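only the shape, not the letters, is given here:
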């Protein structure tokens, strides 16, 4: 199983996952043209996609969804409430490309099992995914106001995580956003801060080689260096030294991460 975080942030999100038989995209939150460019940077073609897995209907996750689905005849998977919320946002998608992926279920594609799970975000019915092949596991969790014990139980022990580290609380509180937006981000249906993300990470990693990709960083209320420093320090207070068996990686709004094997 291999993956690349093609883009991550408030301007657009997309994650590519493949095995020897299938290729999937989690979200398509950028223009079709930009997604094509990102695919070329990891030496892949969108012609080979077997499906797009939608997490929720916010524009930074579905901006290019309709265009890509129609241009490449790609199946789209989403739960019932998300399909309803996307009505009118992604244009016409043929019925034979519309598939329902219910919350808290598993779909199998050959040797690849994909599990959906609920998160806490201000969308119709937001959910994220874990990917399982043989004894390897990739967990994707962003766009949640907190990480519940149930979420931790589902993602625990993954070999790689794409984990939200959205904001620095101090930067957010002192920043230019109106209080209503700040309150939404800090709420249980907003986004996870650097420190809260790290505490959750400390409770789900096993003592084995683990890759954690810090994702969905706020352009206005976070920085890569700050996120990495905050997560590293918080992990250390929880007894985990970054670099020993837990390795932190940046993601970017414009450039894909290296395509790596889980």
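Thanks, I have it. Keep in mind the model is a prediction, meaning the values are calculated, not measured. Numbers count the residues shown, from 1 in each chain.

okay, CA-based contacts and neighbour counts for the rest of this
Noted.

distance of the closest residue in space to residue 109 that isn't next to it in sequence from residue 116?
The spatially closest residue to residue 109, leaving aside those adjacent along the chain, is residue 22, at 7.5 Å (CA to CA, 6 or more residues apart in numbering). To residue 116, residue 22 is 18 Å away according to CA to CA, to the nearest Å.

and if you look at residue 36?
26 Å.

neighbour count for those two, which is higher?
residue 116 (24 against 16; other CA atoms under 10 Å).

which element, helix or strand, includes that one?
Following DSSP states H and E, one finds residue 116 within strand 112-118.

packing partners of whichever helix or strand comes after that strand?
Next along the chain after strand 112-118, taking DSSP H and E as the criterion, comes strand 127-133. Helices and strands touching strand 127-133, by 3 or more CA pairs under 8 Å, 6 or more residues apart in numbering; DSSP states H and E, are strand 112-118, strand 136-141.

so can I have a markdown table of those showing distance to residue 166?
Listed next are the helices and strands packed on strand 127-133 as a markdown table, based on distance: least, CA to CA, whole Å:
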| stretch | distance to residue 166 |
| --- | --- |
| strand 112-118 | 18 |
| strand 136-141 | 11 |
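
okay, pairing it with this:
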């Protein structure tokens, strides 16, 4: 059995991903209501008491909306760095000291055989991070809510078996959209979100022969379309010499209103 995961929700309406190893199940973020998260987990065959930890990327509401209620309901410990704890505590209600765990950026923790490493990303939050999960030589990397892919981020997530990567917006749709300019400027900045083009350019450096699938994540409802993201990223890859057979194409979708099917990360 390899690493298994399902993206329960992805986008500004709420983010959460379940990663399941041989003997541990971890939830990354809890950005939907606790009730909805419980429903989605049950749909995917996961009971709340199975969750061994909730690891948090950053304190924005679309990543922590149901965090406190879910942690209290199932008595699950929450892992976040100290700066993120300082920014999120007032939003999650009372959390027992035994459930408040400091997981500093760059550290690696073991949940059973599942190895989890956090790494710094560029976003307008207190101390945002992404996560890499490894078990039995398999590697799953999650990288969303980042303004750009720095060399340090690239070194952390390159050569992954499976990668969940932000492809947030189409630049032209965003520029022509209804948001005020200060918000557009923030999204386009180095502490904002990756565009479709930027995601494609990043993948040209991140993908190797080991990479099996890439999930395009955190798509904007206002300034992107699933088909547009996939076509744009694919065009960038092809223009840089990446060509795939139809039945071996690595690009996959995530959704704001439903989970992805379980995916099992296996060796080729």
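Received, thanks. It should be emphasised that the depicted structure is a prediction, and the values quoted were computed from it without experimental measurement.

sorry, back to before: what's the separation between the residue nearest to residue 109 of the first structure and residue 135 of the first structure?
18 Å.

ok, these two, which is more surrounded?
Neighbour count, other CA under 10 Å: between residue 22 of the first structure and residue 135, residue 22 has more, with 16 against 7.

trace residue 38 of the second structure over to the first structure, please.
Mapped onto the first structure by TM-score structural alignment, residue 38 of the second structure lines up with residue 36.

hang on, the earlier thing: confirm for me that the residue nearest to residue 109 of the first structure is in contact with residue 50.
Yes - at 6.1 Å, residue 22 of the first structure counts as touching residue 50 under the criterion of CA atoms under 8 Å.

give the contact list for the counterpart of residue 26 of the first structure in the second structure.
For residue 26 of the first structure, the aligned position in the second structure is residue 28, judged by TM-score structural alignment. Residue 28 of the second structure makes contact with 16, 17, 18, 19, 54, 55, 56, 57, according to CA atoms under 8 Å, 6 or more residues apart in numbering.

how about residue 239 of the second structure, what's its match in the first structure?
Using TM-score structural alignment, residue 239 of the second structure pairs with residue 237 in the first structure.

nearest residue to the aligned residue in the second structure for residue 130 of the first structure other than its sequence neighbours?
Under the alignment by TM-score structural alignment, residue 130 of the first structure pairs with residue 132 in the second structure. Nearest non-adjacent residue to residue 132 of the second structure, counting by CA to CA, 6+ apart: residue 141, 4.4 Å away.

quick one, what contacts that neighbour?
130, 131, 132, 133, 157, 160, 162, 163, 164.

quick one: the strands in the stretch 51-200 of the second structure?
Assigned by DSSP state E, counting those that start in this stretch, the stretch 51-200 of the second structure shows strands spanning 51-55, 78-80, 100-102, 108-111, 114-120, 129-135, 138-143, 162-166.

in the first structure, which residues correspond to the second one?
With the alignment judged by TM-score structural alignment, the segment of the first structure matched to strand 78-80 of the second structure spans residues 76-78.

need the residues that contact that stretch.
In contact with stretch 76-78 of the first structure (CA under 8 Å, 6+ apart) are residues 51-56, 69, 97-102.

same thing with stretch 92-100 of the second structure?
So stretch 92-100 of the second structure is contacted by 64-69, 71-72, 75-79 (CA under 8 Å, 6+ apart).

please apply the same query to stretch 33-51 of the first structure.
By CA under 8 Å, 6+ apart, stretch 33-51 of the first structure touches 4, 6, 22-25, 28, 72, 74-77, 255-256, 258-259.

cool, and stretch 101-119 of the second structure?
Outside stretch 101-119 of the second structure, the residues within contact range by CA under 8 Å, 6+ apart are 21-24, 52, 77-82, 85, 120, 129-135, 153, 156.
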